[in-house]
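A.B. asks: this one's structure only:
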């Protein structure tokens, strides 16, 4: 293994498991599942108990936005709330569910500023009442190769944008997330430059599918999933959907996002789901659906262009080289 200048550990060719060893390990796992893996099974039971904790209800009416209701079977809630990327609470997929209980989501405000005619600091309750809540069933695709189908609750980001009235200088929208070392134990680590910052072009942010989300599975967002308010941009890789947002800035120049700062050659500003453009260290041609059985051995599926939302968003990128603008 080797570490780059950002502290990330990258496998070398000698670290890759030979196929024969991989298949042998699979047989071994199947043979001992009833015995020696008891402690592992107990850990999974604990995960399910955590994920099944009931939160405050947050229902939404079924969305009529074209493309907003994916007909695929949703990922089990237990999986969607226990397998997460949220580096403020740790870099392992199980860390956020284990550590995010320290996050305080009340009181909470979101400041909207920059190139807008009506800058405002919104209280969370104001945001919750800004527009009727909708349920939208979106596919979430992670750059690491896994995917989920989640029933989100929220409303189009465009509803907020209309109320603050961007000026003619506004070309991009920057999202700044909470970075509180007192409640987020990994803030201050060298994994990323904190706070976590993401961004969209203004037309991307205004697209009806771009969701300001406050809930999932008919409940308020769990802390580990980005409570109390997050972005969901279903045609982009998951890291574009900023969590626990505290500031939204309308700017003239493309924001330098957290992952562009960390590794621009791997995580570009656009980050549209594209099976034809591989990550430098792995293919993006297929994905592993979480929660469909089989664990890490679950059957992979072909990755869809724009994550299956090409009919709705493809026109946003007409004439843009998506290999260069990855």
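C.D. replies: Thanks, I have it. Predicted model, so just to flag it, every value in this text is computed and none were measured. Residues are numbered from 1 along each chain as shown.
A.B. asks: drop to CA atoms for contacts and neighbour counts, all remaining ones
C.D. replies: Will do.
A.B. asks: What ranges does the chain have for its helices?
C.D. replies: Counting by DSSP state H, one finds helices in the chain at the ranges 19-32, 38-51, 77-80, 95-99, 124-128, 157-164, 202-206, 258-263, 310-313.
A.B. asks: Could you dump those helices into JSON lines with mean neighbour count and distance to residue 86 added?
C.D. replies: Compiled in JSON lines, the helices of the chain are given as follows (neighbours: other C-alpha atoms under 10 Å; distance: least, C-alpha to C-alpha, whole Å):
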{"stretch": "helix 19-32", "mean neighbour count": "11", "distance to residue 86": "29"}
{"stretch": "helix 38-51", "mean neighbour count": "13", "distance to residue 86": "16"}
{"stretch": "helix 77-80", "mean neighbour count": "18", "distance to residue 86": "13"}
{"stretch": "helix 95-99", "mean neighbour count": "20", "distance to residue 86": "6"}
{"stretch": "helix 124-128", "mean neighbour count": "15", "distance to residue 86": "21"}
{"stretch": "helix 157-164", "mean neighbour count": "16", "distance to residue 86": "21"}
{"stretch": "helix 202-206", "mean neighbour count": "19", "distance to residue 86": "22"}
{"stretch": "helix 258-263", "mean neighbour count": "18", "distance to residue 86": "13"}
{"stretch": "helix 310-313", "mean neighbour count": "15", "distance to residue 86": "26"}
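A.B. asks: Second structure follows, compare the two:
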């Protein structure tokens, strides 16, 4: 279940970071491969190098893209308090033996949240390092027993203009949609997040349930999920529908593929005490640094064509 913490019990960021330093030796070891995933992806989950400073709680929760609450980076933190995250249900549909509408707690209660420190790379050129809480998406999806016709997994975000002021504007085609190929969805790195920094997931970060796909640009990590569908054909996705020449279906982090409006070769890391505006730019890594784990998923594909 999502973590419920009284304000008096919240660990400050400075204490949290000291705790992580003490745990450094343990975190430097790879996590064990997760059960229930295909044999082709039983590799260990890589830890984030300790040299990479975590992005502060303040920046993680106040510098966001969540257009349902506005297009400015500060809009989600200002407006997302209107989102009601309890009760919350998720519809499971499509090519699976088990489908229907499920209450959130029934979906996530069997799964124990674990910490994963992942890089998040935005297509606009900034990046963060975030300690997420969640569990592998595969552990949830396999419960619904997808059939052999399920080649992709499609996701939808809540689109309620009463709670989400941005939905009242024609910024995108609502509801927000995303999708993954099923082997991407079943990969051990793909996370369903219910929290970050040891706390329950804030509304502006996609409460109560969001996707985290660390080797793809951040807009693929869909927030506030209300529907998951197993489908045979590649599903439409919001940014690809809006601007297909800029946003492909796969959207893997690829410094060799230039965005039509800016280069993807470098990024500005928002972390530690660095300034969002003047942080030193660093090279962007293929697949956001997770190439050893995921590059085999795309063997033989032209990643300039399938961007």
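C.D. replies: Structure's in. What do you need? Here the structure is a predicted model, which means the values were calculated and not measured.
A.B. asks: Not counting sequence-adjacent ones, nearest residue to residue 68 of structure 1?
C.D. replies: Excluding the flanking residues, the one nearest residue 68 of structure 1 by C-alpha to C-alpha, 6 or more residues apart in numbering is residue 136, at 5.3 Å.
A.B. asks: coming back round to it: tell me which of the helices of structure 1 sits nearest to residue 69 of structure 1.
C.D. replies: Closest to residue 69 of structure 1 of the helices of structure 1, according to C-alpha to C-alpha: helix 310-313, at 12.4 Å.
A.B. asks: Show me what that closest one is packed up against.
C.D. replies: Here helix 310-313 of structure 1 touches no other helix or strand, going by 3 or more C-alpha pairs under 8 Å, 6 or more residues apart in numbering; DSSP states H and E.
A.B. asks: Give the aligned range of it in structure 2.
C.D. replies: Using TM-score structural alignment, helix 310-313 of structure 1 lines up with residues 291-294 of structure 2.
A.B. asks: before we move on, back to that, next, format the helices of structure 1 as TSV and append distance to residue 293 of structure 1.
C.D. replies: What follows is these, written out as TSV (distance: least, C-alpha to C-alpha, whole Å):
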stretch	distance to residue 293 of structure 1
helix 19-32	14
helix 38-51	14
helix 77-80	11
helix 95-99	21
helix 124-128	36
helix 157-164	34
helix 202-206	34
helix 258-263	31
helix 310-313	28
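A.B. asks: The ones you listed: which one's closest to residue 297 of structure 1?
C.D. replies: Of those, nearest to residue 297 of structure 1 by C-alpha to C-alpha is helix 19-32, at 8.5 Å.
A.B. asks: what angle do the closest one and helix 38-51 make?
C.D. replies: Angle, helix 19-32 of structure 1 to helix 38-51, by axes from the mean of the first three to the mean of the last three C-alpha atoms, to 10 degrees: 80 degrees.
A.B. asks: Could you point out the residues of structure 2 onto which helix 19-32 of structure 1 aligns?
C.D. replies: Per TM-score structural alignment, helix 19-32 of structure 1 has no counterpart in structure 2.
A.B. asks: what's the answer for stretch 95-113 of structure 1, then?
C.D. replies: So stretch 95-113 of structure 1 sits over residues 75-93 in structure 2, by TM-score structural alignment.
A.B. asks: Give me the distance between the two termini of that stretch.
C.D. replies: From its first residue to its last, stretch 75-93 of structure 2 covers 32 Å (C-alpha to C-alpha, to the nearest Å).
A.B. asks: Can you give me the buried ones in it?
C.D. replies: Residues 75, 76, 77, 79, 80, 83, 85, 89, 90, 91, 92, 93 are the ones in stretch 75-93 of structure 2 that count as buried (16 or more other C-alpha atoms under 10 Å).
A.B. asks: With distance to residue 48 of structure 2 added, can I get those residues in CSV?
C.D. replies: Rendered in CSV, the data for the buried residues of stretch 75-93 of structure 2 read as follows (distance: C-alpha to C-alpha, whole Å):
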residue, distance to residue 48 of structure 2
75, 29
76, 27
77, 27
79, 32
80, 29
83, 32
85, 30
89, 32
90, 31
91, 33
92, 32
93, 34
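A.B. asks: Just give me the match in structure 1 for residue 263 of structure 2.
C.D. replies: Under TM-score structural alignment, residue 263 of structure 2 pairs with residue 283 in structure 1.
A.B. asks: got it, and residue 219 of structure 2?
C.D. replies: Aligned counterpart of residue 219 of structure 2 in structure 1: residue 239 (TM-score structural alignment).
A.B. asks: burial of its match, as a residue count?
C.D. replies: Neighbourhood size, residue 239 of structure 1 [other C-alpha atoms under 10 Å]: 20.
A.B. asks: likewise the one 3 residues further on?
C.D. replies: Around residue 242 of structure 1 sit 23 other residues, with neighbours defined as other C-alpha under 10 Å.
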